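# need a 3D model of the following:
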Amino acid sequence: MLLLDKEIHGSFFHTNKIMITKIRIYILAIFLLGPANTKLSAEIKKVAQSGYQFLKIDADARAAAMGGAFTIVGRGASSMFYNPAGMTENTASIDFFTTQTNWLSDISYYTLGITKKLGNIGVIGFSMHAADYGEIIGTQVADNTAGFVETGNVEVEASAMGISFAKSLTDRFSVGGQVKFVSQNLGKTLMPDGVEKSNKTDGLAYDFGTIYYPGIKSFRFGMGVRNFSKNFKYEDDSFPLPLTFTIGVAMDIMDFIGNFGEKNNLLFEVDAVHPIDYTERVNIGFEYGYNKMLFLRGGYKFNHDTEGLSLGLGFSLRLLGFMTNLSYSFNDAGDFSPVNRISINLSL
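The predicted structure follows:
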């Protein structure tokens, strides 16, 4: 019996050691593929190569609090903005969320999404992202003391609306995609000869992603592609949308620490991000949850030109038959004022 017990324990620890080694390899690969702090990244910055910058803004307070590391742990309606495959991760029949972001220079962003499970067919969803740029006063060059005259308020608008679908092909592998209509209106340009030119563009863009569980407890990895589209054009020069490739790994660290009970969980994610208009970067994020009611979050965006440290918290409780989640995030914005977000999520 003693020999058998030793063999069982030896086999158990050997298996755990193999799983931990595999996870370390996956995480190391992420860091190698996302050389955020290399000298090359510091010297080459591919800025000003895309338009529609509002599509890059974090659309969910939970995601923003986790440093944007949300490709894998995102679930339900909010995942449509990061990796549509995450729509399958939510067990609710209907999931709804909305977010308000108080951005820089009095700019505000509003997002919402709703998903509906269709049984074995999959999950469908609708998303919307809108920007409020506040009051912008137009001017025109003039032969006077000031050198210009005011031409009234400039109507500047930007929005995106999408339809998504996701499906679990197996109990380990999920895929998802989104087709969205994006538009941006930068107002009209009044030329010196009195002719007005419109600065408006619109068109279709596509997102898609995957999530895979290799069978090592809660460990999973996947990828996401956002804002794939043709080039857009105002007058002479064309430009792409902010196309972004992301691969990430995530797990609940408590799966490997069995001394804290089932009421505690600690999600951790690492994302390697390859944007078309900047050098590669790495986002990391964590979320500590207690009794599935209280959540503390944190994250960091490496090699980001504006953002860095992020913090947040969340609460979850059942109200009027709905599972209600309230999230808040605080994001450092360098030389600018910090960015605050509030999200509300309702599940049925």
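
# from here on, contacts and neighbour counts on C-alpha atoms
Will do.

# could I get the buried residue list for stretch 212-231?
Applying a neighbour-count criterion of 16 or more other CA atoms under 10 Å, the buried positions in stretch 212-231 are 212-213, 219-228.

# turn the residues you listed into JSON lines, columns for secondary structure and distance to Leu267.
What follows is the buried residues of stretch 212-231, written out as JSON lines (DSSP: H, G, I helix; E, B strand; the rest coil; distance: CA to CA, whole Å):
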{"residue": "Tyr212", "secondary structure": "strand", "distance to Leu267": "16"}
{"residue": "Tyr213", "secondary structure": "coil", "distance to Leu267": "15"}
{"residue": "Phe219", "secondary structure": "coil", "distance to Leu267": "10"}
{"residue": "Arg220", "secondary structure": "strand", "distance to Leu267": "11"}
{"residue": "Phe221", "secondary structure": "strand", "distance to Leu267": "13"}
{"residue": "Gly222", "secondary structure": "strand", "distance to Leu267": "16"}
{"residue": "Met223", "secondary structure": "strand", "distance to Leu267": "18"}
{"residue": "Gly224", "secondary structure": "strand", "distance to Leu267": "19"}
{"residue": "Val225", "secondary structure": "strand", "distance to Leu267": "23"}
{"residue": "Arg226", "secondary structure": "strand", "distance to Leu267": "23"}
{"residue": "Asn227", "secondary structure": "strand", "distance to Leu267": "27"}
{"residue": "Phe228", "secondary structure": "strand", "distance to Leu267": "29"}
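
# now the other sequence, so there's something to compare against:
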Amino acid sequence: MKGRISLLFMLLLAVPVRAQTLGEAEEPETITKVGTTAAQFLKLGVGARAVALGGTFVAEASDLSALYWNPAGLARLNGSAVQLAHTQYLADIDYSFAAFGLNLGNAGTLAASLLFLDSGEMEVRTTRDPEGTGERFKVQDFALQLSYARALTDRFAIGGTAKYINERIWHSTASAFAFDIGVLFTTPFEPLRLGASIANFGPKMQMNGRDILFSTDPDPDRQGNVEVVNSAYLTDSHPLPLLFRVGLAWYALATASHRVVVLTDAAHPNDNSEYMNVGMEYSFRNLLALRGGFRNLFERDGEQGLTFGAGLNVRLDRTLRVRFDYAYADFGRLEQTHWFTFDLAF
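Next comes the predicted model:
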């Protein structure tokens, strides 16, 4: 009975509650701060399995994509593993992820990863040359991440990530260091797992580089010794996309041949309205998995929605395992994306 009361108390803490003064009507919020943060590629997600589940991976994180969703999930990694993921994102943008993890036994789990986004070449256009100047440029973003996780008890694990973030637009760049932290808890009700994470906690980013430099005459109507002054545009600094997630994973069915897990996440970003994700996975003999989900429920003016996918898990010998995952994600009027992930565990 005491365990159930503790669980209920934790769940109540996980549900966002908005205080309202008695007798006053709550005014609708209209400001969501969309487009006010830097490093937007940090919000795209990682791993075809997690994407197929609608992004409900905070409480289920168990492979190297946990570096993105909840670093505490790395504590569930056995042995060593490599993960490679790629998607042709919207507008023909290449988005890739590579990670390596090593279980150190009682010392915990250590992992490193790289997130990389490449827009491809585009024409340089100006107000003077709207059809193009003949030059071409790229937008390239990356994040180098180092993560550590440890199981403090058989039910509770904690993990953290330190990351270096860099954005480049032609000859201008912005960079910052940030941190993630996450926890994973198996409740006294065994089939239920609770996870929570905070991602991208760090300073603001500001663009600098030779693209913002220019020369000007401070007073073109007068002749003097100072005809040209080297100047620079003053660029604004923008915060990172801070995101708090809390999720539940319920193992509704777990037998030797069949497993069904139902998942839900709630997210509170600093640059959009709050939203929820839901997902479900069915696996047969830990060999074939079918997944489905729905992303960003209740998000204001959101275009994301239905997701689904499948996975094939092949054990080559006692210590070597290969897994292939695919995911489809619908973006409404922006069409869809296809995600592919390769996992090697040894």
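
# about what we covered before: in the buried residues of stretch 212-231 of the first structure, find the pair that's most separated.
Maximum pairwise distance in those, criterion CA to CA, is 28.0 Å, between Phe219 and Phe228.

# can you give me the neighbour number for the equivalent of Ser78 of the first structure over in the second structure?
Aligned counterpart of Ser78 of the first structure in the second structure: Ser65 (TM-score structural alignment). Neighbouring residues of Ser65 of the second structure were enumerated by other CA atoms under 10 Å; the total is 28.

# cool, and Asp335 of the first structure?
Residues contacting Asp335 of the first structure under the criterion other CA under 10 Å number 8.

# what's the distance between it and Gly298 of the first structure?
20 Å (CA to CA, to the nearest Å).

# could you pull up the contacting residues of Glu157 of the first structure?
The neighbourhood of Glu157 of the first structure, defined by CA atoms under 8 Å, 6 or more residues apart in numbering, consists of 130-133, 184-186.

# swap that for Ile163 of the first structure, sorry
Ile163 of the first structure sits next to 124-127, 178-180 when contact means CA under 8 Å, 6+ apart.

# next, count neighbours for the alignment partner in the second structure of Ala59 of the first structure.
In the second structure, the residue equivalent to Ala59 of the first structure is Val46, according to TM-score structural alignment. Taking other CA under 10 Å as the criterion, the count of residues near Val46 of the second structure is 28.

# for Leu84 of the second structure, see how far away the residue nearest to Val46 of the second structure when sequence neighbours are not counted is.
Of all residues not flanking Val46 of the second structure in the chain, Ser65 sits nearest, at 5.9 Å (CA to CA, 6 or more residues apart in numbering). Ser65 of the second structure sits at a distance of 10 Å from Leu84 of the second structure (criterion: CA to CA).

# again with Leu77 of the second structure
Leu77 of the second structure sits at a distance of 16 Å from Leu84 of the second structure (criterion: CA to CA).

# assign Val278 of the second structure to helix, strand or coil.
Following DSSP: H, G, I helix; E, B strand; the rest coil, the label given to Val278 of the second structure is strand.

# what's the neighbour count on the equivalent of it over in the first structure?
In the first structure, the residue equivalent to Val278 of the second structure is Ile284, according to TM-score structural alignment. As a burial measure, Ile284 of the first structure scores 23 neighbours (other CA under 10 Å).

# what do we get in the first structure for Phe340 of the second structure?
Looking across to the first structure (by TM-score structural alignment), Phe340 of the second structure lines up with Ile342.

# residues touching the closest residue to Thr341 of the second structure other than its chain neighbours, list them.
Once its chain neighbours are removed from consideration, Thr341 of the second structure has its nearest residue in Ala85; the separation is 4.2 Å (CA to CA, 6+ apart). With contacts defined as CA under 8 Å, 6+ apart, Ala85 of the second structure is in contact with 46-48, 96-98, 339-342.

# same check for the residues you listed, but in the first structure.
For the contacts of Ala85 of the second structure, the subset whose aligned partners also touch in the first structure (both residues aligned by TM-score structural alignment, their matches' CA atoms under 8 Å) is 46-48, 96-98, 339-342.

# columns distance to Pro71 of the second structure on top of these, output as CSV?
Compiled in CSV, those are given as follows (distance: CA to CA, whole Å):
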residue, distance to Pro71 of the second structure
Val46, 13
Gly47, 14
Ala48, 17
Ser96, 19
Phe97, 15
Ala98, 15
Trp339, 21
Phe340, 21
Thr341, 18
Phe342, 19
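
# filter the residues you listed to the buried ones?
Buried members of those, scored by 16+ other CA under 10 Å, are 46-48, 96-98, 339-342.

# for those, give me TSV that also has distance to Asn106 of the second structure and secondary structure.
Putting these into TSV (distance: CA to CA, whole Å; DSSP: H, G, I helix; E, B strand; the rest coil) gives the following:
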residue	distance to Asn106 of the second structure	secondary structure
Val46	27	coil
Gly47	27	coil
Ala48	30	helix
Ser96	31	strand
Phe97	28	strand
Ala98	25	strand
Trp339	34	strand
Phe340	32	strand
Thr341	29	strand
Phe342	27	strand
